[in-house]
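[1] I need the structure of the sequence given here:
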Amino acid sequence: MKPNTQQLTELTTQVRRDILRMVHAVSSGHPGGSLGCAEFLVTLYQKLMDRKEEFKMDGKDEDLFFLSNGHISPVFYSVLARSGYFPVSELATFRKINTRLQGHPCTHDKLPGVRMASGSLGQGLSVATGAAQAKKLNNDNHLVYVLMGDGELQEGQNWEAMMYASAKKVDNLIATVDLNGKQIDGPTEDVLNLGSVKAKFEAFDWEVVEVLKGNDIDSIIAGYEEAKAKAGKGKPVCVLLHTEMGNGVDFMMGTHAWHGKAPSDAQLEEALKQNPETSFGDY
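    Model prediction:
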């Protein structure tokens, strides 16, 4: 049975605790975007995707997910572990020597759930487009999801993939843009203004769904049900997910400063107070 909103909310709180503790333990990592995407990834893996419990790299007969903005690996690893792909206790090895949980996900350590090496931004949409087209060629009627950052759209390869996906009618592809308006150097509108992302995707002949409350689980569910309803009708689908970087920790919100900075001992203590331990338990 799929979890309800209350259960998803509790798991999201636990995932936030995982993110904060993982990054703090090694004084390294990217908490801001990870916290901002916690609700989305929890909901995707626990509610929205049709996935198998056993991970197989060929991904046949199941929905697939590709993480393009690989620097938000803390939330990805936490959700994978909490979804049963590998032991939750392994989260304690994040960014340590000989760990499978590298700072940016990689495939050579064969960590279950990781389908591509990412972190070199701008590549995930191309990979996901290829995987989605392969499913169509193999008569596999499942969806392929990919998550990208909004700052990542400043990479030109994305636009080639957008053009290709629409031209080839890769309509089993649902691409999500994390629209938090911030990147490592500041607000995206100051670094390199993207203008209307919605208008750009529509100009490339994509269907576009906007989720204005990207940190609200019910809004996420409604938005992706709409996206899934639009899939399979000749056009790829883009979901513009409006999120808050650092969501759930008041002093990390409203700024790009926590893109890639670990909290101090005192900051961790305060952040965890805002996200009390849940029935899932810390690793």
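
[2] alpha carbons only for contacts and neighbour counts from here, please
    Will do.

[3] list the residues that contact Gly151.
    By CA atoms under 8 Å, 6 or more residues apart in numbering, the contact list for Gly151 reads Gly181, Lys182, Gln183, Thr188.

[4] next step: those residues restricted to helices.
    Cross-referencing those against helices under DSSP state H gives Thr188.

[5] let's have the contacts of Gly151 in a markdown table, adding neighbour count and distance to Glu160.
    As requested, these are exported to a markdown table (neighbours: other CA atoms under 10 Å; distance: CA to CA, whole Å):
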| residue | neighbour count | distance to Glu160 |
| --- | --- | --- |
| Gly181 | 22 | 22 |
| Lys182 | 25 | 23 |
| Gln183 | 24 | 22 |
| Thr188 | 21 | 21 |
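
[6] contacts for the helix or strand harbouring Cys238 next, please.
    In the assignment (DSSP states H and E), Cys238 maps to strand 237-242. Strand 237-242 is touched from outside by 171-180, 198, 201, 206-215, 223-224, 227, 230-231, with contacts defined as CA under 8 Å, 6+ apart.

[7] and this one, please, so the two structures can be compared:
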Amino acid sequence: MLNLLKEKSKFVYKETLKIHQISPSTRIASSLSCVEILTSLYYGGLINFNPNNLFDDDRDRVIISKGHGSISLYPILADLGFFSMKELINVGKEGSFLGTIPDPTIPGYETVNGSLGHGLGVGAGIGIALKKQDKSSNVIVLCGDGEMYEGSNWEAIMFSAEHKLDNLVLIIDLNKVSMLDFTKNIINLKPLAQKFEIFGWEVVEIVNGHDIGEVYNKLKITIESKNKKPKVVIVNTIKGHGIAELENNPLSHIISLTKDRIEEIIKGLENE
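    Prediction:
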């Protein structure tokens, strides 16, 4: 399994760069920070989905709240048969359903993902509905750390604990850079883990969000856990992971790479 995940992670990383080369307005730094998270979920057997039956009642619901930073999901969905790999060359172009910010017209996306701070509330609502229907499906919500500034998230955090939604897993891509600065310079989220614990959540922390083995193993244990508590996995990642001019750059969110630079990075990956 680990070798497969490493191989797929490299594939997703490279294809995400190719998409950015085609469509420079995509958010490359934010998309690269969650590659290992998405790879583990979709290739690691951690979620139940059926590309041939998108609205299967028994599917797990994956809510991508950090929509702008999830372009790395495009190659995964294409590779798994949700749509053709050929469509990846049309991202951001007129007539394509693959926009620079995803929406529910894309097979495999459950919700509207443009405005931040809504994903967890939607996920909590789905979670309680599934409970009332005696469904065993899980709800996985992926959000960015900058989203944690939104009051709507904290309402959902209180709600989820109150209703003991142990079918709900929130994954926070803690890449520590918001749109225009480091998050610590805007509103410092620390101590984030303790805040969730006080609100009644089970908390798991991943030290290295780019170690595919650690990400997969901790996500697997967390998703399988049923202890009448909602769960949050705080994943320490690097925004723009693997690209020197993006890593540790407070403006990485809005930086676009040139086509030549992307070509250089891809060649480097192929020579590894």
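
[8] just to revisit the earlier point, in structure 2, what range does the strand holding Cys238 of structure 1 match?
    The alignment of strand 237-242 of structure 1 onto structure 2 (TM-score structural alignment) covers residues 231-236.

[9] relative to structure 1, what is the average displacement of that stretch?
    Mean deviation of stretch 231-236 of structure 2 from its aligned counterpart in structure 1 after superposition (mean CA distance after the TM-score superposition for structure 1): 0.5 Å.

[10] gap between that stretch and the chain center?
    In this view, stretch 231-236 of structure 2 has its centroid 11 Å away from the chain centroid, taken as CA atoms, centre = their mean, to the nearest Å.

[11] and what of stretch 66-81 of structure 2?
    That offset, for stretch 66-81 of structure 2, works out to 9 Å (CA atoms, centre = their mean).

[12] same thing with stretch 204-215 of structure 2?
    On CA atoms, centre = their mean, the centre of stretch 204-215 of structure 2 falls 14 Å from the chain's centre.

[13] now do the buried residues in it.
    Burial within stretch 204-215 of structure 2, assessed by neighbour count using 16 or more other CA atoms under 10 Å, is assigned to Val204, Glu205, Ile206, Gly209, His210, Ile212, Gly213, Glu214, Val215.

[14] I'd like to know how many residues surround Ile243 of structure 2.
    16 (other CA atoms under 10 Å).

[15] read off where stretch 109-129 of structure 2 ends up in structure 1.
    Taken onto structure 1 by TM-score structural alignment, stretch 109-129 of structure 2 occupies residues 114-134 there.

[16] what lines up with Thr100 of structure 2 in structure 1?
    Using TM-score structural alignment, Thr100 of structure 2 lines up with Gly103 in structure 1.

[17] tell me, how many residues neighbour the equivalent of Val139 of structure 2 over in structure 1?
    Per TM-score structural alignment, the equivalent position to Val139 of structure 2 in structure 1 is Val144. Per other CA under 10 Å, the neighbour tally for Val144 of structure 1 reads 25.

[18] quick one: contacts for Val144 of structure 1?
    By CA under 8 Å, 6+ apart, the contact list for Val144 of structure 1 reads Asp63, Leu64, Phe65, Phe66, Ala128, Ala131, Ala132, Asn172, Leu173, Ile174.

[19] of those residues, which belong to strands?
    Using DSSP state E, the members of the contacts of Val144 of structure 1 that fall in strands are Leu64, Phe65, Phe66, Leu173, Ile174.
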